[in-house]
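Colleague: Quick one: sequence plus predicted model below, questions after.
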Amino acid sequence: MANPNESNSRSYIMSMIKGRDTKPELLVRRFLHSKGLRYSLHPNKLAGKPDIYLARYGIVVEVRGCFWHGHENCSLFILPKTNRTWWSKKTQKTKDRDYRNEMILLSQKIKTIVVWECSLRSNCRKQSLENLYSKIVDSSDTFLY
């Protein structure tokens, strides 16, 4: 028989998970700001209310958690052993929504750059952030109006 306190503690833990201002997102925002880039946070008018919007470059930066967004071939994404069917459907719906939002933004000539949580680990963080900065400021990689 399941421990009733286990369910309550699991519910509490899940309620503490944030959707905005996560540590990886704050890390990326601090880095971009230190490089002199200015951005908007979670603009309502853009599909999916992306994490970071750099209007000057026509770029959206999505900082995605590997577990919640189903990062393929990543050690941080493992389907839970309980209720696998539900988690599998949830992950697939999230992936579909991410793709749909990217296509909407692309139709508006806004490029999406995805930064995965695992790429911000301490051993590869500096390189990942520098690559992100290069992608943003490289005008040949962005849409020009």
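Modeller: Everything's here; your move. The structure displayed is predicted, hence computed values, not measured ones.

Colleague: CA only for contacts and neighbour counts going forward, please
Modeller: Noted.

Colleague: what sits against the residue nearest the centre of the chain?
Modeller: Centroid-nearest residue in the chain, with C-alpha atoms, centre = their mean: Arg64, separated by 2.0 Å. Residues in contact with Arg64 (C-alpha atoms under 8 Å, 6 or more residues apart in numbering) are 114-117.

Colleague: what does Val114 give?
Modeller: Going by C-alpha under 8 Å, 6+ apart, Val114 touches 61-64.

Colleague: got it, and Tyr39?
Modeller: 52-55 are the contacts of Tyr39 under C-alpha under 8 Å, 6+ apart.

Colleague: which of these are buried?
Modeller: Buried members of the contacts of Tyr39, scored by 16 or more other C-alpha atoms under 10 Å, are 52-54.

Colleague: Spit out the contact partners of His42.
Modeller: The neighbourhood of His42, defined by C-alpha under 8 Å, 6+ apart, consists of 49-53.

Colleague: From the residues you listed, pick the one nearest Thr22.
Modeller: The closest of these to Thr22 turns out to be Asp51 (C-alpha to C-alpha; 10.2 Å).

Colleague: want to compare, so here's the second one:
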Amino acid sequence: MADVLSEEQRSRCMSHIKSKNTKPEVLVRSFLFANGYRFRLHRKDLPGKPDIVLPKYKVAIFINGCFWHGHKDCRYATIPVNNHEFWKTKIEGNIERDRINIAKLHEFGWRVIEIWQCQLKPKNKDITLQNLLTELQYE
């Protein structure tokens, strides 16, 4: 299926997508704060600049967009038909970079929790957030 937007329009749309303070990220932060957890955001001294860092528990949380981070077998992670090779290379690069950053965090003794955008959709949100609490309580 061809793109309904021109190349310039698509470029403008893609350039406006935020990488910090996204709705899923704010949702998780609000939930953690309401449950008594205190955290830091986007620590530059840690590999991958995790979205949420709980230093007390030595936990790094990444809230990943399904498209941008290539969530396997997810309906939101389809590679566009237009400029297919560019997007395929871009997303594969993101996946590899994520893998390397997570491995480095593990080497430094950090626990890593990945939450996917699709897990925070209304149907799955409550289960995902409860699972997050459970994971934080068990070290």
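Modeller: Received, thanks. From a predicted model like this one, the values you see are computed outputs, not experimental measurements.

Colleague: And the TM-score between them?
Modeller: For these two chains in superposition, a TM-score of 0.94 is obtained (TM-score structural alignment, normalised by the length of structure 2); 135 aligned residues with a C-alpha RMSD of 1.0 Å.

Colleague: which is the next helix or strand following the host helix or strand of Ser30 of structure 2?
Modeller: Per DSSP states H and E, Ser30 of structure 2 falls inside helix 23-34. Going down the chain from helix 23-34 of structure 2, the next helix or strand is strand 40-41, by DSSP H and E.

Colleague: Now the helix holding Ser30 of structure 2: buried residues?
Modeller: For helix 23-34 of structure 2, by 16+ other C-alpha under 10 Å, it's 24-25, 28-29, 31-32.

Colleague: and that helix, how far from the chain's centre?
Modeller: Relative to the chain's own centre, helix 23-34 of structure 2 is displaced by 13 Å; criterion: C-alpha atoms, centre = their mean, to the nearest Å.

Colleague: Quick check: the longest helix seen in structure 2 compared with structure 1, mean distance?
Modeller: Counting residues, the longest helix in structure 2 under DSSP state H turns out to be helix 84-107. Compared with structure 1 after fitting, helix 84-107 of structure 2 has a mean deviation of 0.7 Å; criterion: mean C-alpha distance after the TM-score superposition for structure 1.

Colleague: mind listing what's buried in that helix?
Modeller: 87-88, 91, 95, 98, 101-102, 105.

Colleague: how about CSV for these, with distance to Asn131 of structure 2 added?
Modeller: CSV is the format used below for the buried residues of helix 84-107 of structure 2 (distance: C-alpha to C-alpha, whole Å):
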residue, distance to Asn131 of structure 2
Trp87, 32
Lys88, 31
Ile91, 27
Ile95, 24
Asp98, 22
Asn101, 23
Ile102, 20
Leu105, 21
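
Colleague: Can you tell me which of those residues is closest to Val81 of structure 2?
Modeller: Closest approach to Val81 of structure 2 among the buried residues of helix 84-107 of structure 2 (C-alpha to C-alpha): Trp87, at 8.9 Å.

Colleague: Skipping adjacent residues, who's closest to the closest one in space?
Modeller: Ile79 (6.4 Å; C-alpha to C-alpha, 6 or more residues apart in numbering).

Colleague: Just confirm Glu117 of structure 1 contacts Thr22, I think it does.
Modeller: No - in this structure, Glu117 of structure 1 is not within contact of Thr22 by C-alpha atoms under 8 Å, at 10.1 Å.
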